[in-house]
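Chemist: fold the following.
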Amino acid sequence: MQITPISKAFFDRLADAASAAIIPHFRTALAVENKLEGAFDPVTIADKAGEMAMRELIGAAYPDHGILGEEFGNAGLDRENVWVLDPVDGTRSFIAGIPLWGTLIGLRSGGRAVQGMMAQPFTGERFYGDGTSASYSGPGGERSLRTRPCGDISQATLFTTSLHAFNDSDRATYLAVERQARLARYSADCYAYCMVAAGQADLVIEAGLQPYDITALIPVIEGAGGVVTSWTGGSPIDGGRVVASGDPRLHEQVLKLLS
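Modeler: Predicted structure coming up:
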């Protein structure tokens, strides 16, 4: 079945609305709630306001679409088109005043991640992809995104957000891969995937992801020439253990290491 894409202009509208709701709260003394008993999973008024602004636009423009959102739950997940929203991916960085966070806007159609955008309101950057191409806009202008060649882990720049996201077994597996990489960096959340798409880094390995953490980023990585799968090579759309590579040769190597 042929999929009729949503215009990038509508993604920009959603990003504009989220930005207007979120950015007034960045680097302010805002209250932080904890969503997870026994651990720390922060949420702020910025998260809630950003998602609500996007939901209102989607509901008005596409009332027959479903929504999977981090802050306000799910509706119509059995529909052909489902929006997957994370208003502030990287809330820990947000509340610490570090601009390594972003608004994730993803669209699933027929069960596949077909379009996605990561928007960073503070820097004014946006990374967009539709699975076949990807683009950047920001202070440096506009350009196409393309991953860079990297055929071996020994030459790779690797990202993960936090070692605390791994269980003991997965942490040991990840660290075995990290030891073979040229450079490892932490705490970038969605920015890490965008840097792979932009050809600035080569690899992201994570665990414990939710669908709203990854759906928007899949079309960006794939559109730039990269690969995103689970650690076993399956679909990453439901989150869990995810690996994203800029070079398909590197991806195959890393999958063997992760297994």
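
Chemist: contacts, neighbours, all on C-alpha from now
Modeler: Fine.

Chemist: can you name the element that comes right after the helix ranked longest in the chain?
Modeler: In terms of residue count, the longest helix belonging to the chain (DSSP state H) is helix 45-61. Using DSSP states H and E, the helix or strand that follows helix 45-61 in sequence is strand 66-69.

Chemist: still on that earlier bit, buried sites along the longest helix of the chain?
Modeler: By neighbour count on 16 or more other CA atoms under 10 Å, the buried set for helix 45-61 is Ala46, Asp47, Lys48, Ala49, Gly50, Glu51, Met52, Ala53, Met54, Arg55, Ile58.

Chemist: just stretch 168-184 next, same as before
Modeler: Residues of stretch 168-184 classed as buried: Asp170, Arg171, Tyr174, Val177, Glu178, Ala181, Leu183, Ala184 (neighbour count, 16+ other CA under 10 Å).

Chemist: same check on stretch 183-195?
Modeler: When neighbours are counted by 16+ other CA under 10 Å, the buried residues of stretch 183-195 are found to be Leu183, Ala184, Ser187, Ala188, Asp189, Cys190, Tyr191, Ala192, Tyr193, Cys194, Met195.

Chemist: for these, which one is nearest Val220?
Modeler: Nearest to Val220 out of the buried residues of stretch 183-195 is Cys194 (CA to CA; 7.4 Å).

Chemist: how about the closest one, what does it touch?
Modeler: Listed by CA atoms under 8 Å, 6 or more residues apart in numbering, the contact partners of Cys194 are Met118, Phe127, Leu217, Val220, Ile221.

Chemist: to check against the first, give me the structure of this:
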Amino acid sequence: MSGFFSSDPDSDLALAHRMADAAREAILPYFRMDGLSADNKDAGKEGGGFDPVTIADRAAEEAMRAILAEHRPDDGIWGEEYGQKPGTSGRTWVLDPIDGTRGFLSGTPTWGVLIALSEGAGPVLGVIDQPYIGERFVGGGGRAEYTGPRGTHRLGTRDIGGLDKAILFTTFPEIGTPADRSAFEAVSKQVKLVRYGMDCYAYALLAAGQVDLVIEAGLNAYDIQAPIAVIEAAGGIVTDWEGNPVHQGGRALAAATKDLHAAALELLAGAA
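Modeler: Reported below is the predicted structural model:
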């Protein structure tokens, strides 16, 4: 066996990189492939909807799980496509093989592979990987790093001042319930610019100092744990809409600074 059994941060990060590399290899042959089909996980559910899953999603999670089975058999796993596998170590790898499958199907390079290592207090390591562009955002273990076409450099959120100068992202214009939408609009009316449809890439841009706020609802743990670790390592803050931990998903508010977070939180609470 290799040295991945150690639970020190360097070993954790090396294993996470290995998993992200394996996911890239599994996914890229299918991206922008003619005739790629998708199953609808919402088919037959009340209210309908379209929640796609492709062969690429499944292949990437299988590849990551195989690495964990070999090198960390005692760790738990929580993946979007294959559910939860209990562990005995007190540590769980939280995996979303393609966050943004709708974007993947549409050919936009805004989807990503999400990998988080979670302990009792929440995620301690996160990776947001965009295989097609070749960008990887890592946070945890004393690191906040970006690697991509322009090399490797440190991640860091920016401080642009107040809400009136902020750029805000969310994935869906129809965010959450009607009440959620009203609360989101209370914030969106105060910022400089609102953009939609970026999935996990919006969180990566926040950690890289390109945008200032991400507000979403209806998330699962595997949607948010990796972004939490990356953004917090870069100096930002991520909570639910009440200011509490959001490790298990739900309604998330990610902000570049404490002041922006407090201002957005006040508006969300007031509207709700």
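
Chemist: about what we covered before: which two of the contacts of Cys194 of the first structure have the greatest separation?
Modeler: For those, the farthest-apart pair by CA to CA is Met118 and Ile221; their separation is 11.2 Å.

Chemist: compare neighbour counts for these two and give me the winner.
Modeler: Ile221 (33 against 29; other CA atoms under 10 Å).

Chemist: tell me which element the aligned residue in the second structure for the more buried one is part of?
Modeler: Alignment note (TM-score structural alignment): Ile221 of the first structure maps to Ile231 of the second structure. Here Ile231 of the second structure is covered by helix 221-233, with elements defined by DSSP H and E.

Chemist: any idea how far that helix is from the chain center?
Modeler: Taking CA atoms, centre = their mean, to the nearest Å, the mean C-alpha location of helix 221-233 of the second structure is offset from the chain mean by 6 Å.

Chemist: which strands and helices lie in contact with that helix?
Modeler: If contacts are counted by 3 or more CA pairs under 8 Å, 6 or more residues apart in numbering; DSSP states H and E, helix 221-233 of the second structure sits against strand 92-99, strand 112-119, strand 122-130, strand 135-140, strand 143-148, helix 200-207, strand 237-240, strand 249-255.

Chemist: the same query, at a cut-off of 7 Å, please.
Modeler: Packing partners of helix 221-233 of the second structure (3 or more CA pairs under 7 Å, 6 or more residues apart in numbering; DSSP states H and E): strand 92-99, strand 112-119, strand 122-130, strand 135-140, strand 143-148, helix 200-207.

Chemist: could I get these in a markdown table, plus columns for distance to Gly162 of the second structure?
Modeler: Listed next are these as a markdown table, based on distance: least, CA to CA, whole Å:
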| stretch | distance to Gly162 of the second structure |
| --- | --- |
| strand 92-99 | 30 |
| strand 112-119 | 30 |
| strand 122-130 | 27 |
| strand 135-140 | 26 |
| strand 143-148 | 24 |
| helix 200-207 | 16 |
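
Chemist: quick one: closest of the ones you listed to Asp42 of the second structure.
Modeler: Closest of those to Asp42 of the second structure is strand 92-99, at 16.3 Å (criterion: CA to CA).

Chemist: compared with the first structure, how much does the closest one deviate?
Modeler: Compared with the first structure after fitting, strand 92-99 of the second structure deviates on average by 0.3 Å (mean CA distance after the TM-score superposition for the first structure).

Chemist: mind checking how far that strand is from the chain centre?
Modeler: 9 Å.

Chemist: between that strand and strand 122-130, how big is the angle?
Modeler: 30 degrees (axes from the mean of the first three to the mean of the last three CA atoms, to 10 degrees).

Chemist: in the first structure, which residue range corresponds to strand 92-99 of the second structure?
Modeler: Under TM-score structural alignment, strand 92-99 of the second structure corresponds to residues 82-89 of the first structure.

Chemist: buried ones in that stretch, by neighbour count?
Modeler: Neighbour-count burial for stretch 82-89 of the first structure [16+ other CA under 10 Å]: Val82, Trp83, Val84, Leu85, Asp86, Pro87, Val88, Asp89.

Chemist: the aligned partner of Gly49 of the second structure in the first structure and His164 of the first structure, how far apart?
Modeler: Aligned counterpart of Gly49 of the second structure in the first structure: Ala39 (TM-score structural alignment). According to CA to CA, to the nearest Å, Ala39 of the first structure and His164 of the first structure sit 11 Å apart.

Chemist: out of the buried residues of stretch 168-184 of the first structure, which two sit at the greatest distance?
Modeler: Checking these with CA to CA, the most distant pair is Asp170 and Leu183, at 19.4 Å.

Chemist: how far apart are the helix or strand Asn74 of the first structure falls within and its match in the second structure?
Modeler: Assigned by DSSP H and E, Asn74 of the first structure belongs to strand 73-75. With the two structures superposed, strand 73-75 of the first structure lies on average 0.7 Å from its match in the second structure, counting by mean CA distance after the TM-score superposition for the first structure.

Chemist: all set now, cheers.
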